[in-house]
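K.L.:
here are the coordinates; sequence isn't available:
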């Protein structure tokens, strides 16, 4: 069987842990159960950047613990088309892939909704994994056992500047403060609400005026010298909008001039993927 899991970008500035967007770039995963031991291999553009396949095994173990089903030995071949540890959902793609494989292999027949809840529990927040399942722009909600989302379909292309260095999501979350200023919280509420209002009204170009953030981006940027230098160079070109993709280090912006930006490895122009996870025999 084959599954294709899209890359994702999250937060979109002000929508910290709430907004997520699926992109038209996929990891392909082929799997079969004709083996007596689990074998995982990775190929593709970004496979050399992958340190190990531990996350697959962690997800299988989590699935077994939550459902009581034992995941059988499986042969997995992953084609890595999503940059690793770059804020474009490479880990979320593995989580979604592994949960689907576990569900098929055990014949647990969990619904997509149940799989999304498990994925959000593994990830710690739903904004990466939900759009990987359903596509489009999702507005997520998770509070303990309470989980919900709404999806918007968009026709839009975004530009991502991917640097040559990577950042660990867990490390970047540790630099975030436990408390924020009242005015900063209000600033993000206003921006995220206005962003969503413009999306709902079909005014996509206007929506991206409201990706300004004061809750997480500055802490992440200042927490890494290369990231700080990278973003400062982008800002010196006065973009119309910009935001850190996920926990970084990739940055989404409307710039067309990339000359002189340090550490810049590649520029990805990606359309919104409204389909989400693709499953084929």
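P.N.:
In hand now; what should we look at? Quantities reported herein were computed from a predicted structural model and do not represent experimental measurements.

K.L.:
CA atoms for contacts and neighbours, from now on please.
P.N.:
OK.

K.L.:
ranges for the helices of this structure?
P.N.:
With DSSP state H, the ranges of helices along the chain come out as 54-67, 90-106, 112-123, 129-134, 169-174, 182-200, 204-207, 217-222, 225-236.

K.L.:
so how many other residues sit close to residue 106?
P.N.:
Residues lying near residue 106 (other C-alpha atoms under 10 Å) number 16.

K.L.:
neighbours of the nearest residue to it once chain neighbours are set aside, how many?
P.N.:
Spatial nearest neighbour of residue 106, excluding adjacent residues (C-alpha to C-alpha, 6 or more residues apart in numbering): residue 71 at 5.6 Å. When neighbours are counted by other C-alpha under 10 Å, residue 71 registers 20.

K.L.:
hang on, residue 71 packs against residue 64?
P.N.:
Yes - here residue 71 reaches residue 64: they are 6.8 Å apart, a contact under C-alpha atoms under 8 Å.

K.L.:
is it correct that residue 42 is in contact with residue 94?
P.N.:
No - the pair residue 42 and residue 94 fails to qualify as a contact (C-alpha under 8 Å) at a distance of 11.4 Å.

K.L.:
returning to that earlier point: so who does the residue nearest to residue 106 touch?
P.N.:
Residue 71 is in contact with 60, 64, 102, 105-106, counting by C-alpha atoms under 8 Å, 6 or more residues apart in numbering.

K.L.:
and if we set it to 10 Å?
P.N.:
38, 57, 60-61, 63-64, 101-108 (C-alpha atoms under 10 Å, 6 or more residues apart in numbering).

K.L.:
can you select the buried ones from the residues you listed in PyMOL?
P.N.:
If you want just the buried ones from these in PyMOL, going by 16 or more other C-alpha atoms under 10 Å, the selection is:
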select buried, resi 60+63+64+101+102+103+104+105+106
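
K.L.:
closest to residue 78 among the contacts of residue 71?
P.N.:
Among these, residue 101 lies closest to residue 78 (C-alpha to C-alpha), at 12.2 Å.

K.L.:
give me the neighbour count for the closest residue to residue 269 other than its chain neighbours.
P.N.:
In space, and not counting its chain neighbours, residue 269 is closest to residue 159: 4.4 Å by C-alpha to C-alpha, 6+ apart. Residue 159: 17 surrounding residues under other C-alpha under 10 Å.

K.L.:
tell me the contacts of the closest residue to residue 180 other than its chain neighbours?
P.N.:
Distances taken as C-alpha to C-alpha, 6+ apart put residue 215 closest to residue 180, at 7.0 Å, once the chain neighbours are dropped. Listed by C-alpha under 10 Å, 6+ apart, the contact set of residue 215 reads 13-16, 176-177, 179-181, 184-185, 187-188.

K.L.:
try it again with 8 Å
P.N.:
Contacts of residue 215 (C-alpha under 8 Å, 6+ apart): 14, 16, 180, 184-185, 188.

K.L.:
how about residue 250?
P.N.:
86-88, 160-163, 244.

K.L.:
export the contacts of residue 71 to JSON lines and append columns for distance to residue 198.
P.N.:
JSON lines is the format used below for the contacts of residue 71 (distance: C-alpha to C-alpha, whole Å):
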{"residue": "38", "distance to residue 198": "47"}
{"residue": "57", "distance to residue 198": "41"}
{"residue": "60", "distance to residue 198": "40"}
{"residue": "61", "distance to residue 198": "42"}
{"residue": "63", "distance to residue 198": "38"}
{"residue": "64", "distance to residue 198": "42"}
{"residue": "101", "distance to residue 198": "38"}
{"residue": "102", "distance to residue 198": "39"}
{"residue": "103", "distance to residue 198": "38"}
{"residue": "104", "distance to residue 198": "39"}
{"residue": "105", "distance to residue 198": "42"}
{"residue": "106", "distance to residue 198": "43"}
{"residue": "107", "distance to residue 198": "42"}
{"residue": "108", "distance to residue 198": "40"}
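
K.L.:
here's the one I want to compare it with:
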């Protein structure tokens, strides 16, 4: 029985939620899987700059976790998630591979177990939690493992994302973030992270501009993405509740009510052009459902 899985993109941090918060957005990676018992895994699809390898990695991690051989299959991967842009393309590929492997092996692992495996592979849980569960995800490392909690939006928001043509590697964006920050900045970030969670779940979206004002990583990453403060300001002026760097960059995320989303998209596009940054601004839905099996049909 063949089937497909679909996994959304995700934007992590949301400003101060460094490595613990992410939101799933409406761009997708899909994998069509056809079982092929006794055969090796065959992967077809575009060059995803490691994404295909991560699909296979996810599949193999599930097989290893349940102590079974990697199932033979033919996989076709397609994706509209821009790679190396801070939109969770690697997390989507990893989660897709895990879902495929889990289904091929008879679904021995529940979502919580899949999340633990994905967090172990990624080293942090923000993108994989949002990719797996959808919506706004809080993923916190604890002494006993990863704690995931969904944050239910009080009312609808649109994710307006400017995606530069230039790419960026997460390891390079992490390298500019210092190992320690001034105590005042740490306190400010803790306060804003708490405010961000409350604003999202209680509907006080008017606080998002302040809540998404990060001091832990964005000021340092703005050195390699100098257009960041200008795009954040343009998004706010156009009616966005708040804006931030998307993940490790270089994309910029703005959160807006549906009626304001088009104005925010145009403002981001114009601001980027004014500062010589080529790219495309997208008005995207927040993906509420997360990763799922799309079809299951007998061949």
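P.N.:
Nice, thanks for sending it over. Since the model is a prediction, treat every value here as computed from it, not as a measurement.

K.L.:
so after superposing, what's the score?
P.N.:
Put the two chains on top of each other and the TM-score (TM-score structural alignment, normalised by the length of structure 1) is 0.88; 273 aligned residues with a C-alpha RMSD of 2.2 Å.

K.L.:
nearest to residue 276 of structure 1 among the contacts of residue 215 of structure 1?
P.N.:
Checking the contacts of residue 215 of structure 1 against residue 276 of structure 1 with C-alpha to C-alpha, the nearest one is residue 16 at 20.9 Å.

K.L.:
map that closest one across to structure 2 for me.
P.N.:
Under the alignment (TM-score structural alignment), residue 16 of structure 1 pairs with residue 18 in structure 2.

K.L.:
does residue 22 of structure 2 touch residue 9 like I think?
P.N.:
No - between residue 22 of structure 2 and residue 9 there is no contact under C-alpha under 8 Å: 10.0 Å.

K.L.:
residue 41 of structure 1 contacts residue 76, correct?
P.N.:
Yes - Residue 41 of structure 1 is in contact with residue 76 according to C-alpha under 8 Å; the separation is 6.4 Å.

K.L.:
neighbour count winner among these two?
P.N.:
When residue 41 of structure 1 is set against residue 76 and neighbours are counted by other C-alpha under 10 Å, the residue ahead is residue 76, at 21 against 13.

K.L.:
quick one: residues contacting residue 3 of structure 1.
P.N.:
Neighbouring residues of residue 3 of structure 1 by C-alpha under 8 Å, 6+ apart: 28-30, 97, 277-280.

K.L.:
and the nearest residue to residue 164 of structure 2 once chain neighbours are set aside, how many neighbours?
P.N.:
Leaving aside its sequence neighbours, residue 164 of structure 2 sits nearest to residue 279 (C-alpha to C-alpha, 6+ apart; 4.0 Å). Neighbour count of residue 279 of structure 2, defined by other C-alpha under 10 Å: 16.

K.L.:
go on, the one 10 residues further on?
P.N.:
Burial of residue 289 of structure 2 is recorded as 15 neighbouring residues (other C-alpha under 10 Å).

K.L.:
repeat that for residue 50 of structure 1.
P.N.:
The number of residues near residue 50 of structure 1, taken as other C-alpha under 10 Å, comes to 14.

K.L.:
from residue 98 of structure 2, how far off is the residue lying closest to residue 39 of structure 2 once chain neighbours are set aside?
P.N.:
Nearest residue to residue 39 of structure 2, sequence neighbours excluded (C-alpha to C-alpha, 6+ apart): residue 72, at 4.8 Å. With the distance defined as C-alpha to C-alpha, to the nearest Å, residue 72 of structure 2 ends up 14 Å from residue 98 of structure 2.

K.L.:
who has more neighbours, these two?
P.N.:
Each of residue 72 of structure 2 and residue 98 has its neighbours counted (other C-alpha under 10 Å); residue 98 has more, 27 against 17.

K.L.:
conserved subset of the contacts of residue 71 of structure 1 in structure 2?
P.N.:
Retained in structure 2 by both residues aligned by TM-score structural alignment, their matches' C-alpha atoms under 10 Å are the following of those: 38, 57, 60-61, 63-64, 102, 105-106.

K.L.:
tell me which of these is nearest to residue 1 of structure 1?
P.N.:
Nearest to residue 1 of structure 1 among those, with distances taken as C-alpha to C-alpha, is residue 105, at 11.1 Å.

K.L.:
sorry, back to before: how about the contacts made by the residue nearest to residue 269 of structure 1?
P.N.:
Contacts of residue 159 of structure 1 by C-alpha under 8 Å, 6+ apart are 252-255, 267-270.

K.L.:
hmm, try it at 7 Å
P.N.:
Residues counted as contacts of residue 159 of structure 1 (C-alpha atoms under 7 Å, 6 or more residues apart in numbering) are 252-254, 267-270.

K.L.:
quick one: buried residues of the lengthiest strand in structure 2?
P.N.:
Secondary structure of structure 2 per DSSP state E: the longest strand is strand 17-35. For strand 17-35 of structure 2, the neighbour count (16+ other C-alpha under 10 Å) marks 17-35 as buried.

K.L.:
next: stretch 176-188 of structure 1.
P.N.:
Across stretch 176-188 of structure 1, burial judged by 16+ other C-alpha under 10 Å covers 176, 187-188.

K.L.:
likewise stretch 193-209 of structure 1?
P.N.:
Judged by neighbour count using 16+ other C-alpha under 10 Å, the buried positions of stretch 193-209 of structure 1 are 194-196, 198-199, 204, 207-208.

K.L.:
show residues contacting that stretch.
P.N.:
In contact with stretch 193-209 of structure 1 (C-alpha under 7 Å, 6+ apart) are residues 210, 241.

K.L.:
still on that earlier bit, could you report the distance from the residue nearest to residue 164 of structure 2 to residue 196 of structure 2?
P.N.:
28 Å.

K.L.:
got it, and residue 212 of structure 2?
P.N.:
For residue 212 of structure 2, the distance to residue 196 of structure 2 - C-alpha to C-alpha - is 7 Å.

K.L.:
isn't residue 125 of structure 2 right next to residue 142, touching?
P.N.:
No - at 11.4 Å, residue 125 of structure 2 and residue 142 do not qualify as touching, with contact defined as C-alpha atoms under 7 Å.

K.L.:
of these two, who's got more company?
P.N.:
Applying other C-alpha under 10 Å to residue 125 of structure 2 and residue 142 shows that residue 125 carries more neighbours, namely 30 against 8.

K.L.:
which one is the more buried one nearest to, not counting chain neighbours?
P.N.:
With C-alpha to C-alpha, 6+ apart as the criterion, residue 125 of structure 2 has its nearest non-adjacent residue at 4.8 Å, and that residue is residue 119.

K.L.:
what about the one you found, how many neighbours?
P.N.:
There are 21 residues near residue 119 of structure 2, going by other C-alpha under 10 Å.
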